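Visitor: Mind folding the following:
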Amino acid sequence: MKIANVLFLLPLLALSSCALSEDLSPLPHGKTVKIAVVKPADIDILPMDVIYRSEKCRDKIFTSTGAITSRAGYHLLTVPFNPEKGNNIVSNNIALDGGGQCEWKLSNIKFDFQYHNMQKFGGGVKKNIPGDIVFVFDKNAPPRGDGNYDDVCGVIEIQKNYYPLIRRKNTDEDVLILSVQGQPMLTYRVHEANSIVFIPVFHSDMVVNATPPKNKGDGYTLSYPNGEKIIDHRFSNSEKMKYDFVKQKSH
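Guide: Coordinates of the predicted model:
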């Protein structure tokens, strides 16, 4: 009976923790990927969430049925962007090989960007919701998204247009919420790249206002800078969020 109990516990002990040190230890002159952003003057580029994964040091997880399984261990770092001299670019170099006894490998990088001063859009704006972008370097699931990627490789330069959306929280409140709008859910799978440049173009003067319905189920009213108004019953997850007016200005 004692032998059986010990044998039963062995897989649990193997999954519960890694006997190796989980510290990162990238090689001083190892291969890196440079993440750079051409920073607009009125935009804050927030620090990167950098995730490394290890097949050697795996994490124990429980399935929905209560069974025990494992997945690649992960190590999260918060890495700031550094301003470059003589230009408006912020950047940092990220090690592809995290090293250490767990043999960490770069899995994905995510960072947010938002308006620096939300009060420029009115004193009633009380919340500032950022946009984000994700770069995936392996086959593990990214921190958000549905698993769909745009594949990129070589010299990577990504330019996207954005505009401010101001949403009134409720019809009987003066609380306004500012958010960055553009192409949603930017997720890229990176192949063989040593530099990535992200160029967000912000059209801060092209404000779209979203007003909630007075009666439940009537849909939001979206007011565009060209005077057009539409009723959107699926806001904010809707295909009616048109970006054509931004594209026309940017060409």
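Visitor: okay, CA-based contacts and neighbour counts for the rest of this
Guide: Noted.
Visitor: contacts for the helix ranked longest in the chain?
Guide: Counting by DSSP state H, the longest helix found in the chain is helix 2-16. Helix 2-16 is contacted by residues Arg58, Asp59, Lys60, Thr69, Ser70 when judged by C-alpha atoms under 8 Å, 6 or more residues apart in numbering.
Visitor: distance of the closest residue to Phe113 other than its chain neighbours from Asp151?
Guide: For Phe113, ignoring the flanking residues on the chain, the nearest one in space by C-alpha to C-alpha, 6 or more residues apart in numbering is Ile45 at 4.6 Å. With distances defined as C-alpha to C-alpha, to the nearest Å, the gap from Ile45 to Asp151 amounts to 23 Å.
Visitor: And the two? Which one has more around it.
Guide: The neighbour count for Ile45 versus Asp151, taken as other C-alpha atoms under 10 Å, is higher for Ile45 (22 against 12).
Visitor: Please generate a structure for the following sequence too, so the two can be compared:
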Amino acid sequence: MQMDLDPANGDGVRQIRIALDGGTKCRWTLSGIRVGIQLAKTSALAKWKDMTPANYVFDFDDEGYSNAFGKGKRREIRGNLHSATDFFPVITHHLDGKISVKLFGGDTRYEQWSRYYRVYSINQIRIEPVVYSNKIVTITPPNPSPGDLNVTYPDGSTGKAPYIYPDYKKLLLMR
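Guide: Purely as a prediction, here's the structure:
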């Protein structure tokens, strides 16, 4: 089921309350949730492009919601969770002519940037994404093909992306 967050309050905070245990006759419990962050469809950066959300995945049991959305090794969390991630728009030009855009917050296969959690005894999950919408990264196919992807960073510098991702540590220095 897809649920929208409540409208932003005076501080710009959007939230939603989700029951973990239904307590009804069927005794349902929440197995997991995915929170996707993406540019608004009306954003100039998103026009005419395929969009891929940056996902946060939270497992509340051991059924493994990760098969659908989690990537990398999950982090075990007890108590409340506060996650702040710096995101940079990445525009990728594909060999087939398509253009996609996503918010990049590090290679989630690595634990330090993973946004996949197994949570225990949790009351509150707080996500604070910071989007640097003016710090655009462009990825283009190699010319000639095959080879590593070409990356152009917000400061105009270029490099190669042997594993399809830009250098996140370099981007963090450009905030």
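Visitor: tm score of chain vs chain?
Guide: Between these two chains, after superposing, the TM-score reads 0.82 (TM-score structural alignment, normalised by the length of structure 2); 167 aligned residues with a C-alpha RMSD of 2.3 Å.
Visitor: for the aligned residue in structure 1 for Cys26 of structure 2, helix, strand, or coil?
Guide: For Cys26 of structure 2, the aligned residue in structure 1 is Cys102 (criterion: TM-score structural alignment). Classification of Cys102 of structure 1 into helix, strand or coil gives coil, according to DSSP: H, G, I helix; E, B strand; the rest coil.
Visitor: Give me the buried subset of the contacts of helix 2-16 of structure 1.
Guide: Neighbour-count burial (16 or more other C-alpha atoms under 10 Å) applied to the contacts of helix 2-16 of structure 1 gives Arg58, Asp59, Lys60.
Visitor: from these, which single one is nearest Ala210 of structure 1?
Guide: The closest of these to Ala210 of structure 1 turns out to be Asp59 (C-alpha to C-alpha; 43.2 Å).
Visitor: Quick check: that closest one touching Arg71?
Guide: Yes. Using C-alpha atoms under 8 Å, Asp59 of structure 1 and Arg71 qualify as a contacting pair, with a distance of 5.5 Å.
Visitor: in structure 2, which residue is closest to the centre?
Guide: The centre of structure 2 sits closest to Ala54, judged by C-alpha atoms, centre = their mean, with a distance of 2.0 Å.
Visitor: And that one? What does it align with in structure 1?
Guide: For Ala54 of structure 2, the aligned position in structure 1 is occupied by Gly131, per TM-score structural alignment.
Visitor: ok, now which ones touch that match?
Guide: Residues in contact with Gly131 of structure 1 (C-alpha under 8 Å, 6+ apart) are Asp112, Phe113, Gln114, Ser179, Val180, Gln181.
Visitor: Out of the contacts of helix 2-16 of structure 1, list just those in strands.
Guide: Among those, the residues falling in strands (DSSP state E) are Arg58, Asp59, Lys60, Thr69, Ser70.
Visitor: Out of those residues, which is nearest to Lys126 of structure 1?
Guide: Checking these against Lys126 of structure 1 by C-alpha to C-alpha gives Asp59 as the nearest, at 39.3 Å.
Visitor: Excluding sequence neighbours, find me the nearest residue to that closest one.
Guide: In this structure, Asp59 of structure 1 finds its nearest non-sequential neighbour in Gly73, 4.9 Å apart by C-alpha to C-alpha, 6+ apart.
Visitor: List the contacts of the equivalent of Thr92 of structure 2 over in structure 1.
Guide: Applying TM-score structural alignment, one finds that Thr92 of structure 2 aligns to Arg167 in structure 1. Applying C-alpha under 8 Å, 6+ apart, we find Arg167 of structure 1 in contact with Leu176, Ile177, Leu178, Asn209, Ala210, Thr211, Pro212.
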